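Q: Just to be clear, the model below is a prediction. Sequence and coordinates:
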Amino acid sequence: MSTLDAVSMMESPIISKLVPSGLLNETIGAMLISAIVGAVLQGITSGQTIIYYVGSKSDPIVIKSLIFFVWVMNLLHTFLVTDAVYVYTVTGHTDPSALQKLTWSAMAIILENVIGDLGVKGIFSYRVWKISRQWYLAFLIMVSALVSFAFAVFTVAKMIMDPSAPAYAPSTYGTLIGLAGSDILMSVILAAVMYKHRSMFPRVNRVLRTVVMYSVETSLITSAGAAVGLIAYAVIPDKPIFMAILWVLPYLISSSVLVALNARQSLREKSTVVHSAEVNRFSRDTWRSGATR
């Protein structure tokens, strides 16, 4: 078959009827946009990772290792999304039934998402434990992440048994609700820990509130992303639009921890200056008070 004949076949009404434009918009279009946005966010996350390693040399090896693990999982996520989009847009572009089947990479993305989420939750759990010295708070964060992981493993197992079947609703709902719920729980615990360990100096408290703002706001963004995916799945469960939405979620999750960690350097310097000034003023006022007695 010549190139001209192939082009004519692709433009024929037969192929148009086989693959309706509406189906392409709701599947391929959403996946392609998600892949492009994800690639941009991967670049931003890589830049944040470099900034972290340059400015946080004193961090323990546990945190540094978890940051590297999260970055590698993001890189793997980008590869898997690219493979899934390639299969749907190139390999099976003339086969409408291909759009109704999950590729191995699309199924692997689900597991990769929750594994990366475990890494991020591990970083936040470690920080909570270091600040509060209350292991059960870190334990609660990790348990909430493990619930999502368990649901995701069950979902992928069902998909492997029948890739053409719709996503198993109970476990899919459990995964999405678990992702959103764990982020909300983590935000509440972070805010409570920071509030309990606030300083006696008002300006230092303002610095702590800034840390809480970074941590809580970024966590709420990721929980909102999971909630949007949950709503999309509840409204149109037979279309993979919810998967395209969730493809962006790992980048938001990793950015949440990197933004919080990278903000510490400037906040730490500001805290040191402010703390010294407050201590000096406190000491001066105390000395004057004693001198006038």
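A: Looks like it came in fine. Numbers count the residues shown, from 1 in each chain.

Q: Going by C-alpha atoms from here, please, whenever you check contacts or count neighbours.
A: OK.

Q: Give me the distance between the residue nearest the centre of the chain and residue 119.
A: Geometric centre of the chain, nearest residue: residue 253, 2.0 Å, by C-alpha atoms, centre = their mean. Counting by C-alpha to C-alpha, to the nearest Å, the gap from residue 253 to residue 119 is 10 Å.

Q: Check residue 14 too.
A: 48 Å.

Q: And these two? Which one has more around it.
A: Legend: neighbour count by other C-alpha atoms under 10 Å for residue 14 and residue 119, higher for residue 119 (24 against 10).

Q: Can you name every helix or strand that whichever strand or helix holds that one contacts?
A: Per DSSP states H and E: residue 119 is located in helix 104-132. Helices and strands touching helix 104-132, by 3 or more C-alpha pairs under 8 Å, 6 or more residues apart in numbering; DSSP states H and E, are helix 61-86, helix 135-161, helix 169-196, helix 241-291.

Q: I'd like to know how far the residue lying closest to residue 238 once chain neighbours are set aside sits from residue 65.
A: Counting by C-alpha to C-alpha, 6 or more residues apart in numbering, residue 238 lies nearest to residue 166, which is 6.3 Å off, once chain neighbours are set aside. Plainly put, residue 166 is 37 Å away from residue 65 if you go by C-alpha to C-alpha.

Q: Among those two, which residue is more densely surrounded?
A: Using other C-alpha under 10 Å, the more surrounded residue of residue 166 and residue 65 is residue 166, with 16 against 13.

Q: quick one: secondary structure of that one?
A: Put simply, residue 166 is coil when judged by DSSP: H, G, I helix; E, B strand; the rest coil.

Q: what about it, distance to residue 64?
A: For residue 166 relative to residue 64 (C-alpha to C-alpha), the value is 39 Å.

Q: count of neighbours near residue 234?
A: Quick note: residue 234 (other C-alpha under 10 Å) scores 13 neighbours.

Q: Remind me which helix or strand it belongs to.
A: With DSSP H and E as the test, residue 234 turns up in helix 202-235.

Q: thought residue 152 was touching residue 170?
A: No: using C-alpha atoms under 8 Å, residue 152 makes no contact with residue 170, being 10.7 Å away.

Q: more neighbours, those two?
A: residue 152 (26 against 11).

Q: Not counting sequence-adjacent ones, nearest residue to the more buried one?
A: Using C-alpha to C-alpha, 6+ apart, the nearest residue to residue 152 is residue 175, at 5.6 Å.

Q: let's bring in a second model and compare:
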Amino acid sequence: MTSSLPQIPALDDTFGALVIGTFLGLILYGISLNQIYAYFGSYANDKLGLKLLVATILVLETLYTITTAHICYHYLIINYFNPANLVVSVWSLNLIPVETGLLAFVTQCFYARRLFLVGRQYWPIVLIVIAILLVELGFYTAATYIAWTSGSFAILTDIEWMLTCGTSLALAADTILAGMLVKVLRDSRTGITKTDTMLNVIIMYTVNTGLLTSIFALVSVVLAVKYPHNLWNAITGFPNIRLYSNCMLAALNARKSLVERGMGVHTSISGAPSQPSISLRVFSFQRRAVETKNVDSSNGAQQTQDDVFRNRSLPAFSAVKYDH
């Protein structure tokens, strides 16, 4: 009787890799939900655009979670003993490329916008990055279209080069954006200890987050090139796209702590700043003078932030406002 059972192919390098990538992605999805909850609780006064951006990330992350979970359930539960169906693609598997492209596009546009707000001299670089992101999204969308019209699981090997090109372009955009943002921050050093300390923290944060997503993207590309006929790259590919949104959300949630560290502002449990009081509005990498009244305890003199920074702009995280 045992000899009459259908032969089940080895699944460790295909669906096994998908399961591992899905599990890692679910962990990061939980972290994203926690960050989104923290964002809406701490930044209720943010501009509507930022709130819509975070809501968009929530929708895309949730759809990505549903599709990856459905892939595992469809192939490994519903068709666990039906090898013939393992070679037929399912809608959720076909949607993965375009969902990946959309998540990467949205989060990287967030960083591109920051560079855009620095000044006109960086606009050509921003245009190059946007062009890269559009081509990246085009590769992912084309991959989804081909997979959808084919209906065959084997088509994944034929469109693997598209997915690899999309991941490589995302890696290139990451490198350009991280490098330019670090340059902007380094050029904004003022010689004032507190200000430079905050800038050093932001530089370290920018490098580390950019390096994290770049490493995962690079490993995905290497695995896709080295093993073109299996899905080992899903182990890093699935969680990598979650890292994009997590890094963006972490940047949004870190604004208050970074500004407080640099400006010496300490907030109470209620979120109100303690003395000395500071009225401050910081916009994303925007070159504009921000009047900051700083009360000197010894002589009571007041000075504007223009004086403090000697007419040099301070790139900082967006839409933070403290009112005394």
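A: Received, thanks. Quick caveat: nothing in here was measured; it's all calculated off a predicted structure.

Q: coming back round to it: pull the contacting residues for the residue nearest to residue 152 of the first structure.
A: 147, 148, 149, 150, 151, 152 (C-alpha atoms under 8 Å, 6 or more residues apart in numbering).

Q: how about a markdown table for those, with distance to residue 258 of the first structure added?
A: Putting these into a markdown table (distance: C-alpha to C-alpha, whole Å) gives the following:
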| residue | distance to residue 258 of the first structure |
| --- | --- |
| 147 | 24 |
| 148 | 22 |
| 149 | 22 |
| 150 | 26 |
| 151 | 26 |
| 152 | 25 |
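
Q: and of those, the nearest to residue 227 of the first structure?
A: residue 148 (13.6 Å; C-alpha to C-alpha).

Q: so what's residue 85 of the second structure closest to, chain neighbours aside?
A: Nearest one to residue 85 of the second structure, counting by C-alpha to C-alpha, 6+ apart, is residue 79 at 6.6 Å.

Q: Residue in the first structure paired with that neighbour?
A: Residue pairing (TM-score structural alignment): residue 79 of the second structure is matched to residue 92 of the first structure.

Q: And residue 199 of the second structure, how far from residue 110 of the second structure?
A: 19 Å.

Q: what about those two, which has more around it?
A: Neighbour count, other C-alpha under 10 Å: between residue 199 of the second structure and residue 110, residue 199 has more, with 26 against 14.

Q: Could you tell me where stretch 224-233 of the second structure falls in the first structure?
A: Aligned using TM-score structural alignment, stretch 224-233 of the second structure spans residues 233-242 in the first structure.

Q: got a list of contacts for the matching stretch?
A: 26, 27, 30, 31, 166, 167, 228, 229, 230, 232.

Q: can you do 7 Å?
A: Residues outside stretch 233-242 of the first structure that contact it (C-alpha atoms under 7 Å, 6 or more residues apart in numbering) are 26, 27, 30, 166, 229, 232.

Q: Give me the buried positions along that stretch.
A: If you call a residue buried by 16 or more other C-alpha atoms under 10 Å, then stretch 233-242 of the first structure has these buried ones: 233, 237, 239, 240, 241, 242.

Q: Identify the contacts common to residue 152 and residue 170 of the first structure.
A: Counting by C-alpha under 7 Å, 6+ apart, nothing touches both residue 152 of the first structure and residue 170.

Q: counterpart of residue 41 of the second structure in the first structure?
A: Checking TM-score structural alignment: residue 41 of the second structure goes with residue 54.

Q: Same check on residue 142 of the second structure?
A: Residue 142 of the second structure maps onto residue 154 in the first structure, by TM-score structural alignment.

Q: what do you get for residue 111 of the second structure?
A: Aligned counterpart of residue 111 of the second structure in the first structure: residue 124 (TM-score structural alignment).

Q: How far off centre is stretch 236-255 of the first structure?
A: 10 Å (C-alpha atoms, centre = their mean, to the nearest Å).

Q: One more: stretch 208-225 of the first structure?
A: 12 Å.

Q: what does it contact?
A: Against stretch 208-225 of the first structure from outside (C-alpha under 7 Å, 6+ apart): 179-180, 183-184, 187, 190-191, 194, 249, 252-253, 256, 260.

Q: do stretch 133-147 of the first structure as well
A: So stretch 133-147 of the first structure is contacted by 118, 121, 122, 125, 126, 128, 129, 178, 179, 182, 186 (C-alpha under 7 Å, 6+ apart).

Q: And that stretch, what's buried?
A: 137, 138, 139, 140, 141, 142, 144, 145, 146, 147.

Q: what residue of the second structure takes the place of the second one?
A: Yep, that's residue 138 of the first structure we're talking about. That one, residue 138 of the first structure, aligns with residue 126 by TM-score structural alignment.

Q: Please tell me how far that match sits from residue 7 of the second structure.
A: With C-alpha to C-alpha as the criterion, residue 126 of the second structure and residue 7 of the second structure are 53 Å apart.

Q: Likewise for residue 71 of the second structure?
A: Applying C-alpha to C-alpha to residue 71 of the second structure and residue 7 of the second structure gives a distance of 21 Å.

Q: picking that back up, tell me which residue of the second structure lines up with the residue nearest to residue 152 of the first structure.
A: With TM-score structural alignment as the criterion, residue 175 of the first structure pairs with residue 166.

Q: and the gap between its match and residue 24 of the second structure?
A: Counting by C-alpha to C-alpha, the gap from residue 166 of the second structure to residue 24 of the second structure is 21 Å.

Q: Before I go, just wanted to say thanks for your time.
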